[in-house]
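Asks: Show me the folded form of this:
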Amino acid sequence: MTITFDNSYSRLPEQFHARTDPTPVANPTFIGMNDGLARRLGLDLDWLRGPEGLAMMSGNRVPDGAAPLAQAYAGHQFGGFVPQLGDGRAVLLGEVIAPDGARFDIQLKGAGPTPFSRRGDGRAWVGPVIREYIVSEAMAALGVPTTRALAAVRTGEDILRDMRHRPGAVLTRVAASHIRVGTFQFFAARGDSSSVDLLCNHLIERHYPDCTTPLDLLRAIVRAQAELIAAWMSFGFIHGVMNTDNMAVSGETIDYGPCAFMDGYHPQTTFSSIDRNGRYAYGAQPQMAVWNLAQLATSLVPLMGDQDSAIEQATEAVNGFVDHYQAAWLRRFGAKIGLSHPTIDDVPLIQELLNIMAADQADFTRVFSGLRRNTESAWAEFTSVGPFEDWLDKWHERLRDAANPQAIMASANPLRIPRNHQVEAAIVAAEAKDYAPFDRLNAALHAPYSETDDFADMELAPRSDERVMRTFCGT
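Replies: A predicted model of the protein is given here:
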């Protein structure tokens, strides 16, 4: 089989990337393969599952037509600017055009050192690969824009992490693109306005064809990010490391490092082992998105004509995030309590429920999935039932004139999410080459809104001894 590549990013000038091949591995074997995504891309499953497909997805063979490269970018990491980061452990093989005409990157993550590795080994171990595979595919099933996982491969080699030798792995990641806020910053920090302009034109052609100017582009990216962050919030998702190099300007969720879904709800919840001050806590994510977008705007201002006017227009565009986000948040959280057309007057009702949940640290997913089933199920998630009982009276009064509230809640409130303890169990088993928990968890998350007895145990909150409160990047 020949994969038909059309590598538009590799046609950009050499300052955008470094040509580099993946580093071969010793003894690759499959951990998992995403058949549905392979069909979406128009790829032949038999070939992918065969020796040549395995060789490609482990980095042992570069297929004809590929143009392997590591992308250059910069980024603010926890507020501190690093002028050169880049793909330190990922190689973009190329781009494919799906049968419906959509363009996708195919990237190997954990494919060995690149010119941007900064003394790192360029490898990934099984844990982060399994986490990204499970969580990114769960996000896709929830309907959240995200990068995808095509395959996970064990390399047959061990790598050193946390003073332990861990099994190596490679993730084949699929994305609408891998262009980040930090990609713009890389060139802007060097005063290279011509490259920023080239990147704008590339991005407009690839993702935002209705835009004609850098200001149009900025406004479109702001809207896309507002929708994305509202989606995260509605499912209790915490990205964990919202650096500017981890914000994809396509509007997809990217870079699942120390990410997690909340169990007990509280706005200040963090899981990332490196987020010691709560910069990227659950409740801080909208503000951090605005912060990141302001860095993007700063990179685009030199292209926008008169600088005083450009700064004013760019500031207005970034500040527009608030209205877009609030509308998206209200639409999503309104649906979670059964409202098809929520209004601003419904915000106090939604916020009151969240405040009651925070006071009890009630399970985020189970409270809302309980509401879609029956109030008794939701009630069971609270230790102090009085405030929730008062809220239920107000809610029932609000639903009196609502149309099909149960159907609306059933489409907005998943029964199953990739809970930390379940992901951790899959990782521990996979280290020992037992992939059954990984396969079962993926199957449970494939249709997260569907009622089924087959995965009833996957709906349960963790016991106190099962809770996983810290997650790690794996680099």
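
Asks: going forward, measure contacts between C-alpha atoms and count neighbours the same way
Replies: Will do.

Asks: Sketch out the helices for the stretch 151-300 of the chain, chain order is fine.
Replies: 181-188, 193-206, 214-234, 285-300 (DSSP state H, counting those that start in this stretch).

Asks: Just put those helices in CSV and tack on distance to Leu45 and mean neighbour count.
Replies: Listed next are the helices of the stretch 151-300 of the chain as CSV, based on distance: least, C-alpha to C-alpha, whole Å; neighbours: other C-alpha atoms under 10 Å:
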stretch, distance to Leu45, mean neighbour count
helix 181-188, 33, 27
helix 193-206, 27, 18
helix 214-234, 31, 22
helix 285-300, 38, 21
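
Asks: would you turn the ones you listed into JSON lines with distance to Ser136?
Replies: Below are these laid out as JSON lines (distance: least, C-alpha to C-alpha, whole Å):
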{"stretch": "helix 181-188", "distance to Ser136": "20"}
{"stretch": "helix 193-206", "distance to Ser136": "22"}
{"stretch": "helix 214-234", "distance to Ser136": "12"}
{"stretch": "helix 285-300", "distance to Ser136": "18"}
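
Asks: Compare these and give me the one nearest Ser273.
Replies: Ser273 sits nearest to helix 285-300 of all the helices of the stretch 151-300 of the chain, at 16.8 Å, using C-alpha to C-alpha.

Asks: Now do the closest one against helix 193-206, angle only.
Replies: Angle of helix 285-300 versus helix 193-206, following axes from the mean of the first three to the mean of the last three C-alpha atoms, to 10 degrees, is 120 degrees.

Asks: Just after helix 285-300, pick out the following helix or strand.
Replies: Sequence order places helix 307-319 as the next helix or strand after helix 285-300, per DSSP states H and E.

Asks: To compare with the earlier structure, here is another sequence to fold:
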Amino acid sequence: MEQLSSKIYKKEFVEAFAGDDSGTLTPRQTPGVFYSKAKPTPVEKVTLLAWSEELAKELGIARPTEQQDVDILGGNRVTDSMYPYAACYAGHQFGNWAGQLGDGRAITLGEWEAPDGKTWELQLKGAGLTPYSRRADGRAVLRSSVREYLMSEAMHYLGIPTTRALSLVSTGEPVLRDMFYNGNAAYEPGAIVMRVAPSFLRFGNFEMLNARKEVDNLRQLVDWTISRYYPHITGENKVIDWFKEVVDRTARLMVEWMRVGFVHGVMNTDNMSILGLTIDYGPYSFVDNYDPNFTPNTTDLPGRRYAFGKQPSIGYWNLGALAGALLPLADKDQLVATLETFKDVYWTEYYAMMGRKLGLDQVSQLDRDLISQFEKTLADIQPDMTIFYQLLIDLPLSVENEDEVAEHFQKALYDDLTPEQKTALYTLISHYLERLNTNKIKRSASQDMMRKANPRFVLRNYLLHQAIEGLEKGDDALLVKLQEAIKEPYSNKFDEFFQTRPGWASEKAGCSMLSCSS
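Replies: Predicted structure coming up:
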């Protein structure tokens, strides 16, 4: 285990590409460069609030015991071998071209080589101004930082590709935020997350170079990305082969989000990882009541572009934007044909995933019809998604009537069922039980499959809100408990959280809807 302060950091990205080495933090356009040097702005006092022990062990990083190491986590210290920088990228935001964006409040310190030889970028979020901060301050508040820290790790333990989070620190300084962009700005405690990933490259990195017609730079970035992160891809057609793998990874990521009911909230192309990771945790949420039209992002209203049920189609749309950025390097027809494979990959993987959620031995065309019936009925009744599938695992193999079915799922319901809804649920469950009776695997094997596919604990927004309120009062008890609960999402060890969203949380700010600054 090595200390953060004594490590010799790699800086292969900045050594491979042209950058602005001036260190000037004045917001500006930076044509011709991939990044700009950006030293973190010191804060009053860095205090360690949370630390991901398992991730630290995997990376070979010793828990900070000296203030000099804690200071690195808050940007108050940069070692001699680090080269802090902010990346330059562009993006489509809510479907509209936004031009240059870049790391406005994220600063990469360097690349950490783990004991297994893998290299990880260490990045501070909320460490101050960069040339890409535009009109913002480059800071992050405790509220948003707790959310990113916990959810990054929660998604990892759910088995979903994601960036990770190593630490959460407070800065000792207040940060002014207008939480809902409604003119009611207020000071909140400042905080910084150190997040970790093999790479934070986004679709927007490639879009930026294409938009500026920097074809040589675009080719250099694509070649470097393939050789570093997709080394098995070679040959004359490698750009298309690589794009195909990005399409596949993105499709599978969308399936995983749908499996657990995760809603990203702001699927702009600058928030899409080139490695197929979940990246940039802002106004996200898990679905409570099953509503395909649910969006947790106030900025996404009223269009609901990034609603739960629309995420796969947005993933496809974003891949189309990436394909457009690659036009100078590959044949248009091949790019379009490769993009179109998204649909087959997604639906094949989706139905296989739903088969596991339902405990089916295989998924036939008739089973696809059953899955569609589940989607339609759940959207009508809107039970709690997580609890409904848990109750489905222990469903008796025979049910007598509508009342018996409704009683079995009572714990998942937010509202009393109408007579029509009772009938629809009973019909669905009757069809499902008929199908289970044809399973060629034992009931116990079917249930084991379901337990592995359906989380019992998800990190709900109201729990995060309560943990944040506690921290703001100096009480970290719930934060500590949630940090343990996220590690065992498929067990019943933390059944104190196995309940529907409480009524008070339905309309409370920070529990139901959030803004992009969240």
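
Asks: quick revisit: so which of the helices of the stretch 151-300 of the first structure gets nearest Met409 of the first structure?
Replies: Closest among the helices of the stretch 151-300 of the first structure, using C-alpha to C-alpha: helix 214-234, at 12.1 Å.

Asks: The closest one against the second structure, how far on average?
Replies: For helix 214-234 of the first structure, the mean deviation from the second structure after alignment is 0.6 Å (mean C-alpha distance after the TM-score superposition for the first structure).

Asks: Please apply the same query to stretch 195-203 of the first structure.
Replies: Relative to the second structure, stretch 195-203 of the first structure is 1.0 Å off (mean C-alpha distance after the TM-score superposition for the first structure).

Asks: according to the alignment, that stretch goes to what range in the second structure?
Replies: Here stretch 195-203 of the first structure aligns to the second structure at residues 217-225, judged by TM-score structural alignment.

Asks: for stretch 322-334 of the first structure, same thing?
Replies: Using TM-score structural alignment, stretch 322-334 of the first structure pairs with 343-355 in the second structure.

Asks: Can you give the contact residues for that stretch?
Replies: The contact list for stretch 343-355 of the second structure (C-alpha atoms under 8 Å, 6 or more residues apart in numbering) reads 248, 251-252, 254-255, 259, 312, 361-363, 368, 371, 453.

Asks: what do you get if the cut-off is 7 Å, keeping everything else the same?
Replies: 248, 251-252, 255, 362-363, 368 (C-alpha atoms under 7 Å, 6 or more residues apart in numbering).

Asks: just those residues now: which is nearest Asn271 of the second structure?
Replies: Nearest to Asn271 of the second structure among those is Ala251, at 15.2 Å by C-alpha to C-alpha.

Asks: counterpart of that closest one in the first structure?
Replies: The alignment partner of Ala251 of the second structure in the first structure, by TM-score structural alignment, is Ala226.

Asks: what's the burial count for the residue lying closest to its match once chain neighbours are set aside?
Replies: Leaving out its chain neighbours, the residue that sits closest to Ala226 of the first structure by C-alpha to C-alpha, 6 or more residues apart in numbering is Tyr325, at 4.5 Å. Neighbours of Tyr325 of the first structure under the rule other C-alpha atoms under 10 Å: 22.

Asks: Could you report the distance from Tyr325 of the first structure to Ile408 of the first structure?
Replies: In this view, Tyr325 of the first structure and Ile408 of the first structure are 20 Å apart by C-alpha to C-alpha, to the nearest Å.

Asks: and what of Phe382 of the first structure?
Replies: For Phe382 of the first structure, the distance to Ile408 of the first structure - C-alpha to C-alpha - is 23 Å.

Asks: for Ala74 of the first structure, same thing?
Replies: Taken as C-alpha to C-alpha, the span from Ala74 of the first structure to Ile408 of the first structure is 42 Å.

Asks: These two: who's more crowded?
Replies: Using other C-alpha under 10 Å as the criterion, Ala74 of the first structure and Ile408 rank with Ala74 on top: 23 against 18.

Asks: that older thread, ok, of the contacts of stretch 343-355 of the second structure, which one's closest to Ser227 of the second structure?
Replies: Nearest to Ser227 of the second structure among those, counting by C-alpha to C-alpha, is Asp248 at 18.3 Å.

Asks: and the equivalent of Gly251 of the first structure over in the second structure, what does it touch?
Replies: Aligning on TM-score structural alignment places Gly251 of the first structure opposite Gly276 in the second structure. Residues near Gly276 of the second structure by C-alpha under 7 Å, 6+ apart: 161, 246, 249-250, 253.
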